[in-house]
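K.L.:
can you look at this prediction? I've put the sequence above it.
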Amino acid sequence: MKTKILFTHNTAMWYRLPFFKKISENNDLSLVFTHMDVIRDTYDKNVENNIKGLEGVNYSILQNIHGFARGLISKALHRYDVTIGGSWDTPQELVETIFLFIITKIKREPFIIWREDWDWEKENTTKEKILNVIIKFLCKHANAILVPGSLHKEYFNNALNVPEEKIHIMPNVSNIHGNADLSKKEHSTLKILYVGRLIERKGVNYLLDAYNNLELENIELIIVGSGPEEENLKKQVQKESIENVTFTGKINNDKLEEYYNESNLVVIPSINKGMGDPWVFVLNEAMYYYNPIIATNMVGAAPDMVKDNGIIVNEKDSPALTYAMNKILSNDTLRNKMSLKSKEIIEKEFQYCNMVDSFNDAVKKVKNN
């Protein structure tokens, strides 16, 4: 008999759809999207009621009233083998999570929390302290915690006192992939690539500083993305006379392959701006296309994905970024070795089968306890 699962999630991010599709094949899945506006507000994407990629999946999109997902409680009151959810990004989502938790406890059904938090520096405010107490209680009494990486597991274990055996690493996976071609990196200009939103937390101004101090010939920095910091970054380039910098603006996902295939190095210079970067799927995408990686310690995926295929540097450290870029770009043998290693890591450890296997293990464990 299939496991009956209520899976609540805020929105239908494109990289999650294959995962939802796959787990629906072997489970009696009721998938509920509670805050679909997140994808529109964050990525300027609109999602229709008929979501391409979720054909055959039993899903529903809840309307929001004053920030609350209408109908969530009535769905939660039905009988399930396992309920999965958990969010505290907004006060409304926190309240919803508390209600889900209470309902599952009343029904004596397992509750699994899926989160991407890790121990970035937070403001020591009264609000933050109260939130932390609530989160600790929820996590301590949940039946299991799903997290994407080792940094996240360490946070839930050490900072939130969740027993290690209750924490399951379910690696994040991206579905942006296609014809990876290592030969397309062979050109006279060494191309450094940044892909992402242009907001303060992404630290692109530090990347520009670092790039400006590189003493290499025939290099180019390509910045793919858009956002509120775009004009400030362009002014920085102009003011400091930084040469060979290209701003492409926003590029559709199906067009990114060209940039990833032709780049020689991908840099993720994130900083802590109220929060670190929970994961950064650009790492998954860049590594699939044979790219060496430089990431800061504010990138949640870095400890698990940046090994012998790149370098991790401290946030806001432009000289360290310069050194790392120079080390990789000036050494063809090292760069090629890192390129192959990136592809090896992504193919072995960060596929949807890895994600689904971890999910199934967690569900099986809480059902048997």
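P.N.:
Now that the structure is in, tell me what you want to look at. Numbering: from 1, shown residues only.
K.L.:
use CA for all of it now, contacts and neighbours both
P.N.:
Noted.
K.L.:
what residue is smack in the middle of the protein?
P.N.:
Nearest to the geometric centre of the chain sits W279, at 3.5 Å (Cα atoms, centre = their mean).
K.L.:
do you know how far that residue is from E48?
P.N.:
Distance of W279 to E48, computed by Cα to Cα, to the nearest Å: 26 Å.
K.L.:
pretty sure N326 is in a helix, no?
P.N.:
Yes. Under DSSP: H, G, I helix; E, B strand; the rest coil, N326 falls within a helix.
K.L.:
ok, back up a step: just checking, the residue nearest to the centre of the chain touches E116?
P.N.:
Yes. With contact defined as Cα atoms under 8 Å, W279 reaches E116; the gap is 7.3 Å.
K.L.:
quick one: residues contacting R16.
P.N.:
R16 makes contact with V173, S174 under the criterion Cα atoms under 8 Å, 6 or more residues apart in numbering.
K.L.:
ok, L6 - contacts?
P.N.:
L6 makes contacts with L29, S30, L31, V32, A76, Y80, V82, T83, I84, as judged by Cα under 8 Å, 6+ apart.
K.L.:
below is structure B, check it against A:
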Amino acid sequence: MTFLEYPPELWGVPYGGITTYLITAVKGYLRAGYRVELIIPDLTGKPGYSTGALKIHKLPWIKRRSKIAFLWNYIIFDFFVFLKVMEIKRKRKVLFVEVPDWRTPAFFLALFKPLPLLMKLHGPSFICMEFREKKAGILERIFLFKEKFTGRRVNLIIYPGIERWKRTKKAWKVPEGKGFFLEHPVDTELFSPQDKPVKKTLNCIYVGKMIHLKGIDVLLEAIEILKNEKIMFILVGPDPEGVMREYMKRKPKNVIYVKGPVIRERIPMFYRIADIAVVPSRPGGMEYTTLEAMAFGLPVVCTFPPGKNEVLEGVYMVPPEDPHALALAIKKLANSSRLRKKYAEEGRKY
């Protein structure tokens, strides 16, 4: 069974892990009484605008894929970001500029350092590329250079996952004292336990992109292993690689697919009907969906970082790329209300 969602892009930014953090961060800054100037690519063709203490600046972006688009989106765009920041700086006092790590548009800001820079560590390209069969081409090498250069030049890097920070610090050769552990980067007002409806089946939920990097193929194999169990799987998120389009042709009776992206404020609605959350990501470790599910009071099954043992209190951890281990963990939680309660309570404490 497939449902379709048609959400508007918030501020013209497509949903994803980086945007999830961005939304939470902006809300936090606004609640603390700060003015926020948000610089984003223009993906909708609508002009920027102001609402209260939040102002949206939009810069030109080419949607289609081509060499010209790449040159504009990942090099020239960076320079326009720099010019826009300098324009804002001339008009008012700016405390710092916060920038993303993945394909970062902050190269020129890092080069000239007109203001203090704060980088949010989410998913650097060198980690994502570890799970691709082909070697990095010239375009990927440009991303790797930009991210490493910017990461070494920023004033502070905040990170929610310790193991990912250790790997990034080593790969980028980041100087000591530049990292800060962001312990609770989740909007706990939005993601908090709620009364659950009475239902006959036990529901296991996955929220995220249906892509190889996120381990969707491993999850689907685990679902096949558990097809005779009384477990309904609810999969929520976009399908850019067409994995779910092909899989749903089988008409599986134990899968409900909600084709996203889904408006962020609606995600708790899906968590509310779930009993278990699963995060089979190949990079493993700390994912925002892990933290959101924990904050919501769900027991979570997630993966170790490859070759590492980043222990997260309150989650059931399994090796990456192991559908049998994933299926066994889901089954154990499904068959024990005591175990589900234990992991749920520990997750909330974390």
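P.N.:
It's in. If you're wondering where the values come from, they're calculated on a predicted model, not measured in any experiment.
K.L.:
so what number do they get for TM-score?
P.N.:
The TM-score (TM-score structural alignment, normalised by the length of structure 2) is 0.71; 307 aligned residues with a Cα RMSD of 3.7 Å.
K.L.:
what is the burial count for the counterpart of F181 of structure 2 in structure 1?
P.N.:
Under the alignment (TM-score structural alignment), F181 of structure 2 pairs with I169 of structure 1. Neighbour count of I169 of structure 1, defined by other Cα atoms under 10 Å: 18.
K.L.:
measure I169 of structure 1 to K153 of structure 1 for me?
P.N.:
Between I169 of structure 1 and K153 of structure 1 the computed distance is 7 Å (Cα to Cα).
K.L.:
hey, what's in contact with both of the two?
P.N.:
V147.
K.L.:
H122 of structure 2 maps to what in structure 1?
P.N.:
Using TM-score structural alignment, H122 of structure 2 sits opposite E116 in structure 1.
K.L.:
need the three-state assignment for its match.
P.N.:
coil.
K.L.:
ditto for I56 of structure 2
P.N.:
At I56 of structure 2 the chain is in strand, as set by three-state DSSP.
K.L.:
chain neighbours aside, what residue packs nearest to the equivalent of it over in structure 1?
P.N.:
By TM-score structural alignment, I56 of structure 2 lines up with S60 in structure 1. Using Cα to Cα, 6 or more residues apart in numbering and skipping residues adjacent in sequence, the residue nearest S60 of structure 1 is V32, 5.0 Å away.
K.L.:
quick one: map that neighbour onto structure 2.
P.N.:
Checking TM-score structural alignment: V32 of structure 1 goes with L38.
K.L.:
state the distance from the match of I56 of structure 2 to T34 of structure 1.
P.N.:
For S60 of structure 1, the distance to T34 of structure 1 - Cα to Cα - is 9 Å.
K.L.:
between these two, which one's more packed in?
P.N.:
Set S60 of structure 1 next to T34 and count neighbours by other Cα under 10 Å: T34 wins out with 25 against 14.
K.L.:
can you map out the helices along structure 1?
P.N.:
17-26, 37-43, 72-76, 91-107, 126-141, 150-154, 204-212, 230-239, 256-262, 282-288, 302-305, 318-329, 332-349, 352-368 (DSSP state H).
K.L.:
go through the ones you listed and pick out the most buried.
P.N.:
The highest mean neighbour count among those, using mean count of other Cα atoms under 10 Å, belongs to helix 282-288: a mean of 26.
K.L.:
that one maps to which residues in structure 2?
P.N.:
Using TM-score structural alignment, helix 282-288 of structure 1 corresponds to residues 289-295 of structure 2.
K.L.:
mean offset of that stretch relative to structure 1 (after superposition)
P.N.:
When structure 1 is overlaid, stretch 289-295 of structure 2 sits 2.5 Å from its aligned residues on average, using mean Cα distance after the TM-score superposition for structure 1.
K.L.:
any idea how far that stretch is from the chain center?
P.N.:
11 Å (Cα atoms, centre = their mean, to the nearest Å).
K.L.:
and what of stretch 288-306 of structure 2?
P.N.:
A distance of 12 Å separates the centroid of the chain from that of stretch 288-306 of structure 2, by Cα atoms, centre = their mean.
K.L.:
now the terminal residues of that stretch, how far apart.
P.N.:
Taking Cα to Cα, stretch 288-306 of structure 2 runs 18 Å from one end to the other.
K.L.:
now do stretch 61-76 of structure 1
P.N.:
Counting by Cα to Cα, the terminal residues of stretch 61-76 of structure 1 are separated by 14 Å.
K.L.:
again with stretch 257-270 of structure 1
P.N.:
Criterion Cα to Cα; first-to-last residue distance in stretch 257-270 of structure 1 is 22 Å.
K.L.:
re the thing from before, next, the contact list for the match of F181 of structure 2, please.
P.N.:
Shown in contact with I169 of structure 1 (Cα under 8 Å, 6+ apart): L146, V147, P148, G149, S150, K153, S358.
K.L.:
which of those still touch in structure 2?
P.N.:
Shared with structure 2 under both residues aligned by TM-score structural alignment, their matches' Cα atoms under 8 Å, the contacts from the contacts of I169 of structure 1 are L146, V147, P148, G149, S150.
K.L.:
just tell me what the fourth one corresponds to in structure 2.
P.N.:
What it means is G149 of structure 1. Using TM-score structural alignment, G149 of structure 1 pairs with G161 in structure 2.
K.L.:
which residues touch that match?
P.N.:
So G161 of structure 2 contacts F181, G285, M286, E287 (Cα under 8 Å, 6+ apart).
K.L.:
which of those residues fall in strands?
P.N.:
F181 (DSSP state E).
K.L.:
using a markdown table, lay out the contacts of G161 of structure 2 together with distance to D217 of structure 2.
P.N.:
What follows is these, written out as a markdown table (distance: Cα to Cα, whole Å):
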| residue | distance to D217 of structure 2 |
| --- | --- |
| F181 | 31 |
| G285 | 18 |
| M286 | 20 |
| E287 | 18 |
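K.L.:
what's stretch 341-353 of structure 1 in contact with?
P.N.:
Under Cα under 8 Å, 6+ apart, the answer for stretch 341-353 of structure 1 is 18-19, 171-173, 284, 287-292, 305, 308-309.
K.L.:
got it, and stretch 139-149 of structure 2?
P.N.:
Contacts of stretch 139-149 of structure 2 (Cα under 8 Å, 6+ apart): D101, W102, R103, T104, F107, A110, P124, S125, F126, W172.
K.L.:
lovely, talk soon.
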